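Visitor: heads up, no residue letters with this:
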């Protein structure tokens, strides 16, 4: 669509209730309110599907437009907007108020797709401060994957104790955060150990640069094996923990003294018979931190690194339409995707 045309309505999905995918409701003609002085109206050319609609333990409102990641073109700007012009290609910042530094009780409640209407629609109005410029080397599909998974990986590696060349990073599985962490770590000159349960996915991880790949089904005690692969068998410097309680014991077995375990999610469930206690962090002398995406300064730093290192996001070959949103969620829930799953919005 031309950047000079300003629509009055938009196709969109909203979350009504708490019944999983069945709570997704589609509308063909949702009115678009007038943008305020500091807002821009963007056409959402593509977006990356959120990991869930109602399972993440952060602020959400009923009737919200779901999904947080989006790449789009600015089609209109408010009277006092200074950061963007019509025609600019932009990406959404997950926590709209998280411009720099740490989260606080206010900014943690500004999540796109949770409290702020998200990107599962053709057009959306966003405050200019909650957007960043899209890296020019990426296409719409690639760029739409950066808002959450990429920035979470970047924050995990650089937000607390910045990754140094020659250090060891451990990633789990082949989801978006893990793949981005692998790419960022290799660009920084780190050694990467990855885990997976698939021989086919292991080969893809190696092609992406993983130095070692461990099959966690073949070797349930992969944590000790990962530690043995590190220099002097001292352990891993950075671990991106996506499994949660079911894999934390192995992460602790792999971590180096003063290493950092960044908790990203809980794909393995929220309970485990082998769930470590708080004392395990003390016993392993490490830092365990929860990570909720990242701030705008980090986003812009990451985008410069993507440009400078010619990093290309790994996007699943399957692309859905806006009307196929429920099918996209099911496809991801069934773990059929590799890398990031996208929807093309026209």
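Guide: Happy to help now that I have it. Source: prediction; values computed, not measured. Numbering: from 1, shown residues only.
Visitor: going forward, measure contacts and count neighbours with C-alpha atoms only.
Guide: Will do.
Visitor: wait, isn't residue 91 in contact with residue 145?
Guide: No. Counting by Cα atoms under 8 Å, residue 91 does not reach residue 145; the two are 9.2 Å apart.
Visitor: can you list residues touching both of these two?
Guide: Shared contacts of residue 91 and residue 145, defined by Cα atoms under 8 Å, 6 or more residues apart in numbering, comprise 69-70.
Visitor: For residue 88, give me its contacts.
Guide: Contacts of residue 88 were listed using Cα under 8 Å, 6+ apart, and they are 73-74, 133.
Visitor: And the spatially most central residue of the chain, how close does it get to residue 113?
Guide: With distances taken as Cα atoms, centre = their mean, the chain has residue 149 as the residue nearest its mean C-alpha position (1.6 Å). Separation of residue 149 from residue 113 (Cα to Cα, to the nearest Å) stands at 15 Å.
Visitor: The nearest residue to the residue nearest to the centre of the chain once chain neighbours are set aside - how many residues pack around it?
Guide: Distances taken as Cα to Cα, 6 or more residues apart in numbering put residue 177 closest to residue 149, at 4.5 Å, once the chain neighbours are dropped. For residue 177, the neighbour count with other Cα atoms under 10 Å is 28.
Visitor: Second structure for comparison follows:
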């Protein structure tokens, strides 16, 4: 085992990416209910970019090792650990305290890379309950993408009103959450409508199985267009909404009666003047829910589905090393990535 532990630290929320510091520390000690993991890979989410910018709406604590997503190998286990043994391949759970059922306030205080030290380091000690066994069909880099984006998509499609074969799913853009949503929906026998602003990305979406692709820059009223693509123009059953106020108005136009709009992000900004009101849910007879990743039980279900269907995450062809994390943040902030942006640690 290495004598030191190289890791990144977000010192505070006032310096932006300049607040990211790369340093060496000692390898943490393992408690009786804890597991020491040699991290092999991590991946970034939009959430990781906005934490050092002070834009993240959920609990944080500084200084903190950033990033929730990670995968690696168990090196040592505490005396009371029963679920894992040395040599097991594992992936991290986003909210370490969210084990099953609905999330509660205490669980929001256990976000990895926000309140609890995350995965941008060589070695990490995690609570036994904060890890899951990795998917057997995936590499370490692929497994490192499951913690946040994949589980969020799975929760959107299966957490409240489970997706059924033949139903229609709308995903927005080509970020990690949307692409996982596309893959999970196709594996379930659903029909997928995807939106994008790029002809090149549209082709990639079709290659991944999208049945219909709408260029939202060419079609500003894409919500109505999506609705017309469904049987009898009834609307879409599930929408994975990542744009916020910038896209929610169109999502309401696309949704089916009793459909579910899962609000996951706000990439399109938050503008109260253009944002639909709560009353719009009555006008469209639909459910709009905020999704805050998912539980350990849901993650285990998702991993079983990934293994059974041999689903492989979409990872950008450019993979950064641990020492290049600062460059990775800039690359992702500039939206140069397609799918998940990965960090190879060892």
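Guide: Structure received. None of these values were measured; they are calculated from a predicted model.
Visitor: what's the TM-score here?
Guide: Here the superposed chains carry a TM-score of 0.97, computed using TM-score structural alignment, normalised by the length of the first structure; 340 aligned residues with a Cα RMSD of 0.9 Å.
Visitor: Where do the strands of the stretch 1-150 of the first structure begin and end?
Guide: Using DSSP state E, counting those that start in this stretch, the strands of the stretch 1-150 of the first structure run over 9-15, 24-31, 39-48, 71-77, 89-92, 123-127, 131-133.
Visitor: tell me the helices in the second structure, going along the chain?
Guide: For the second structure, the helices defined by DSSP state H cover 46-50, 105-108, 140-143, 151-158, 176-187, 199-207, 222-228, 245-254, 280-283, 296-309, 325-333.
Visitor: same for the last one, what does it pack against?
Guide: When contacts are defined as 3 or more Cα pairs under 8 Å, 6 or more residues apart in numbering; DSSP states H and E, helix 325-333 of the second structure sits against helix 46-50, strand 341-344.
Visitor: how close does that helix sit to the first structure?
Guide: Here helix 325-333 of the second structure is compared with the first structure after superposition; its mean distance to the aligned residues, by mean Cα distance after the TM-score superposition for the first structure, is 0.6 Å.
Visitor: Which positions in that helix come out as buried?
Guide: Using 16 or more other Cα atoms under 10 Å as the test for burial, helix 325-333 of the second structure gives 325-326, 328-329, 332.
Visitor: What of the fourth one?
Guide: The neighbour-count criterion (16+ other Cα under 10 Å) identifies 151-158 as the buried residues of helix 151-158 of the second structure.
Visitor: and which of those is nearest residue 49 of the second structure?
Guide: Sorting these by how near they are to residue 49 of the second structure, with Cα to Cα, puts residue 152 at the top with 17.3 Å.
Visitor: Next up, the contacts around that closest one.
Guide: With contact taken as Cα under 8 Å, 6+ apart, residue 152 of the second structure is in contact with 177, 264, 291-294.
Visitor: can you do 10 Å?
Guide: Under the criterion of Cα atoms under 10 Å, 6 or more residues apart in numbering, the contact partners of residue 152 of the second structure comprise 94, 146, 158-159, 176-178, 180-181, 240, 262, 264, 291-295, 298-299.
Visitor: do residue 36 of the second structure as well
Guide: 27-30, 72-78, 86, 123-128.
Visitor: can you check residue 93 of the first structure too?
Guide: Contact partners of residue 93 of the first structure, counting by Cα under 10 Å, 6+ apart, are 68-70, 99, 110-112, 126, 129-132, 146-148, 151, 293-296, 299.
Visitor: Likewise for residue 32 of the first structure?
Guide: For residue 32 of the first structure, the contact set (Cα under 10 Å, 6+ apart) comprises 6-11, 41, 123-125.
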